[in-house]
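A.B. asks: Got a predicted structure here, sequence first:
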Amino acid sequence: MSDQSTRFRMMHTMIRVFDLEKSIKFYTELLGMTLLRRDEYPDGKFTLAFVGYGPEENNTVVELTHNWDQATPYEIGSGFGHLALGVNDIYAVCSELERNGASIPRKPGPMKHGTTHIAFIEDPDGYKIELIGLDTMK
C-alpha cells in the first residue's frame, strides 16, 4: 500500500460569504491572514477570494466564495463545525480581537475535559472559528 500522505495534500476549505469585502477585512485585518488571490467569474456571477498564512503551494488556505446574486445571508446549517487556528497567549489575542469588534461567544478558558485553553469567535457570516492556545496544549 502506498503512503497516502504523499498522494494527498489538504489545499483549502471553502465557505460561502454574503459580504465579500467585510469577510476579507475580517480574515486579513483581525486574523492576520493575507489575501492571496481574488478571481472574478462574471459568466458564473461569483468571486473567489483565497486567504491564508502562506502561499497556497504549501499551506492550507480558506476560500471565500461570494455569489453575486445571493440576496440574503447564508444559513450555516448543522453539518459545519468550525475552522481552527492555533495562537499563543489566547487571552491577549481574544482581548485584542474583542477591542476590534470581533464577536467572541465562548471566551477563552480551559476545555471542559482537558487543560488546553480554547475560545470561539465568529466571522461576519457567523462561521465559528476555534482559537486554540498553543502554549497551553498538553
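C.D. replies: Perfect, thanks for sending it.
A.B. asks: alpha carbons only for contacts and neighbour counts from here, please
C.D. replies: Will do.
A.B. asks: For stretch 26-35, which outside residues touch it?
C.D. replies: With CA atoms under 8 Å, 6 or more residues apart in numbering as the test, stretch 26-35 has contacts from 24, 49-54, 97, 100, 102, 123-124.
A.B. asks: Can you tell me the closest non-neighbouring residue to the spatially most central residue of the chain?
C.D. replies: Nearest to the mean C-alpha position of the chain, by CA atoms, centre = their mean, lies Leu83 at 5.2 Å. Leaving aside its sequence neighbours, Leu83 sits nearest to Ile129 (CA to CA, 6 or more residues apart in numbering; 4.7 Å).
A.B. asks: this is the comparison structure:
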Amino acid sequence: MTTLNHVCIRVLDTQRSVSFYRDALGLTIQRELDMPDQGWALTFLEDGKTGFQLELCRETGRTQPYTLGDDCPHIALLAEDFLELKEKHQSMGLVFDELPSGIYFIKDPDGHILEILPPR
C-alpha cells in the first residue's frame, strides 16, 4: 500500500506563490531546500493537519512563465469553512468558474488551477 505525500508544481516567483498560498488558503512553509548545483529551489507548504504537502519548485534563473498545457490538471482542496473561504476568494477576485453544486475554481499566480470543495 502507498500513501500520498506531496504534489509538485513549478512556480516563477517563490515569494509571490508563498504569499498567495498563505493568504488565499492558509498554507504555511514546512521546509525549504535550495539546490543551486542542480538549478532548483524548493519550498514545501502544508496545511498543518493532513501531512500532505504542496511543493513549489522554482528553476533558478528562469524568467519566462511555464507552459501549463491544455489538459486542465488541478489540485483539489477541502475547505472546512467553505462559505467563508468562497466569499473571501470572491472578494479577492480569484473565482473564475463555479459549478451548480457550489464547488468553485481559482488560479494561483502561475495559472495553476485549484478546485475548492466543501467538507464532506
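C.D. replies: Right, received. Where do you want to start? These numbers were taken from a predicted model, which means no experiment stands behind them.
A.B. asks: For the residue nearest to Leu83 of structure 1, list the residues it contacts.
C.D. replies: 82-85, 120-123.
A.B. asks: Throw together a ChimeraX command that grabs the buried residues out of these.
C.D. replies: If you want just the buried ones from these in ChimeraX, going by 16 or more other CA atoms under 10 Å, the selection is:
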select :120,121,122,123
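A.B. asks: Just the ones of the contacts of Ile129 of structure 1 in strands?
C.D. replies: Within these, residues falling in strands by DSSP state E are 83-85, 120-122.
A.B. asks: Can you name the two of the residues you listed that sit furthest apart?
C.D. replies: Leu85 and Glu122 (12.5 Å; CA to CA).
A.B. asks: longest single helix anywhere in structure 2?
C.D. replies: Counting residues, the longest helix found in structure 2 (DSSP state H) is helix 14-25.
A.B. asks: Please apply the same query to structure 1.
C.D. replies: Longest helix of structure 1, by residue count under DSSP H: helix 90-99.
A.B. asks: quick one: contacts of the next helix or strand after that helix?
C.D. replies: Moving toward the C-terminus from helix 90-99 of structure 1, the next helix or strand (DSSP states H and E) is strand 103-110. Applying CA under 8 Å, 6+ apart, the contact partners of strand 103-110 of structure 1 are 90-91, 94, 98, 116-123.
A.B. asks: No more questions from me, cheers.
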